[in-house]
Every structure is written in C-alpha cells, then in structure tokens.
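**Student:** Here is the input, now give the coordinates:
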Amino acid sequence: MSRGIDYGSLMHNAMRSLICTVLQQIADEGLPGSHHFFITFDTRHPETEIADWLRDRYPEEMTIVIQHWFDDLEVTEDGFSITLNFGDNPEHLVIPFDAITTFVDPSVEFGLRFETQSYEDDEEDDEDEGEAEPRPEAEVVSLDKFRK
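**Tutor:** Down below sits the predicted model:
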C-alpha cells in the first residue's frame, strides 16, 4: 500500500543535485563573472573531513566562501572536496552534500536552506527494524543575512 508521494524528500534530492551540478560546472570551467558561494555545513556530519583545528573552532557548523582563491575542487555524487585558504594556511575539506545546511550565491540573489538533522542518534536508528526517518525538508533561503 502506497503512503503517498514524499515531495519534501524529492525536493531535497533535487536541490542537492542542483548544488552538485553547479559545483561540477565551477570545477570544470571556473567561476563566471561575479558568482561566488557561501556554503554552510554541519561539521558533525560523520563524513565531513576538516582539520582538527577547524573542527575545534567550528564544532557544529561552518561557513566557507568559494570566491577568489580555491584549489582542487572535486565533485562526486555524494559531496565535494576543496582546498581553501585560512589565514595563509591551505586546508583540504571534504563536505558531503547531506551536511550542507545553506547554499547561497549572493551575486544573483539565489539561496537554498536545508533543515538540519541529528547525527548522534544514527547508531540507534541503524539497530531499529522499523521505518527510516524521512530526510529533512528543504526550502529557499532569505538572502537578507548575506547582504552588505
């Protein structure tokens, strides 16, 4: 018996696919014009890989800017890796798409926000034989907080 169409999950997947496509285009061709991105992600996600000193400084979430200098941008279907400069210290980061909470390109007033999820209870969820929790819903984000 069908429980209906899970539009929230479908939208979530579509928006993550959009981010994947945009980042792959940037990896292939570079940033066009004045485009740049603010990407906020959950540093607690189990597949996020960042330097220990960054995790200590940003124990829950971190916002990166992809604009003037970045290197080694590689995109997979599950996430992306990139090297960014933090005070003249290049650091390699691996960010799964599921860890992203906001993606904003202020140059064209475009933004997405994803509801956060808890990773602390994942082990308990794996032991349950019941149904998996639905993925968090996604929505368009207001750009007001990124305006200068």
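
**Student:** hey, let's count contacts and neighbours off CA atoms from now on
**Tutor:** Will do.

**Student:** How many neighbouring residues does N85 have?
**Tutor:** 13 (other Cα atoms under 10 Å).

**Student:** what's near enough to touch it?
**Tutor:** N85 makes contacts with W69, F70, E91, as judged by Cα atoms under 8 Å, 6 or more residues apart in numbering.

**Student:** out of the residues you listed, which are buried?
**Tutor:** Neighbour counting by 16 or more other Cα atoms under 10 Å classes F70 among the contacts of N85 as buried.

**Student:** from memory G111 sits against T40, does it?
**Tutor:** No - in terms of Cα atoms under 8 Å, G111 does not count as a neighbour of T40; the distance is 11.3 Å.

**Student:** Alongside the first, I'd like the structure of this one:
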Amino acid sequence: MTRRIEYGHLMHNAMRSLIRTVLTDVAESGLPGEHHFFITIDTQHPEVQIADWLRQRYPEEITVVMQHWFDNLEVREDSFSVTLNFGDMPEPLFIPFDSIITFVDPSVEFGLRFEGHSDEDEDLDDDLEEAPMLEEVEPAPDGPAEVVSLDSFRK
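**Tutor:** Have a look, this model is predicted:
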C-alpha cells in the first residue's frame, strides 16, 4: 500500500475547524453586525439529533438559519448544539460538524461546501495518479490570469 497525503480529508478538517472557531466566537460574543448563517445539514447522518417532525419534513437535508433568534449555542470539538425557532416552536438541535453540507454567511458572501466521496471521485483520483506530470509551467505573458475550473478535466 502506498502512503498518500489525503488533501480532501485535510481540507475538510480545516473547513470544520473554521466553522468551529466561528461558532465558538458567536457562542461567546453573539453575532457581530449583519452576520448570519445558513447551515445545510444531512438529516440522515446517524448522530444528528432533531425533532421527529423536522426529520419527517426534511428526510434528507435541512437548511437552518442562525440570525435573529437562537439560544443555547454550545460548541464542542466535533459538534454543536443550538435551539432554533421553527414557527414559534423552539427546537433543540444537535449537529455533528461532519453532517454539515454547506455553511454560508451571505452578509459577507462567504460559503463552504463539503463534497462527499463517490465512486466518480475515486475514479478521478485514479486518473490523476496516471496523468503525466508537467515539466515546466510558463507564466502568462501580459494580461489577467486565467481561471481554469478543475471540472473541465473530469470525464
């Protein structure tokens, strides 16, 4: 077996750490300014704890908003809990960080999306291992840099 650097796993850990840091600050000091969060959660994750009626209404995923009213925000190493208001019904939620699909703060146009690992991703990894390496990269002459989407290299 060949040892590999798992960049995807490392990046997800770094992104979860960023969310943990932000939520810890909010738990201690409240939401600053116009900041607010849209957090999409995988409701099928085995450790997610939400009311049965929420799970029935949102069997795959739910997007919750932390903005004007939230209570009891408690942040742990691998999860957080918070009470949110759903139509004047306060509901406690327990959310593991690895159940988060997206984390967005639209007030500053910031967002994170966690991609799942599928067979297609594994095929891409295999293709990258077999791809020839570029020996030299020429800098662009004059003008703006070109942004290339990695999706254009997928099969």
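
**Student:** hmm, back to that, mind checking which of the contacts of N85 of structure 1 land in strands?
**Tutor:** Among these, the residues falling in strands (DSSP state E) are E91.

**Student:** can you tell me which helix in structure 2 is longest?
**Tutor:** Determined from DSSP state H, the single longest helix within structure 2 is helix 7-29.

**Student:** Give me the common contacts of G111 and T40 of structure 1.
**Tutor:** Counting by Cα under 8 Å, 6+ apart, the shared contacts of G111 of structure 1 and T40 are T102, F103.

**Student:** And for the residue lying closest to V75 of structure 1 once chain neighbours are set aside, the neighbour number?
**Tutor:** Nearest non-adjacent residue to V75 of structure 1, counting by Cα to Cα, 6 or more residues apart in numbering: Q24, 5.8 Å away. Neighbour count of Q24 of structure 1, defined by other Cα under 10 Å: 18.

**Student:** And P59 of structure 2, by the same measure?
**Tutor:** 13.

**Student:** One more: I66 of structure 1?
**Tutor:** I66 of structure 1, neighbours per other Cα under 10 Å, totals 19.

**Student:** how close does it get to D52 of structure 1?
**Tutor:** 21 Å (Cα to Cα, to the nearest Å).

**Student:** What ranges does structure 2 have for its helices?
**Tutor:** Going by DSSP H, structure 2 shows helices at 7-29, 52-57, 119-130.

**Student:** most centrally placed residue in structure 1?
**Tutor:** I100 (2.2 Å; Cα atoms, centre = their mean).

**Student:** Throw the contacts of N85 of structure 1 into CSV and include distance to H35 of structure 1, thanks.
**Tutor:** Compiled in CSV, those are given as follows (distance: Cα to Cα, whole Å):
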residue, distance to H35 of structure 1
W69, 13
F70, 14
E91, 22
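
**Student:** Now the longest helix of structure 2 on structure 1. Mean distance?
**Tutor:** By mean Cα distance after the TM-score superposition for structure 1, the fitted helix 7-29 of structure 2 averages 0.4 Å away from its aligned residues in structure 1.

**Student:** Mind listing what's buried along that helix?
**Tutor:** Along helix 7-29 of structure 2, these residues count as buried under the neighbour rule (16+ other Cα under 10 Å): H12, M15, R16, I19, R20, L23, T24, V26, A27.
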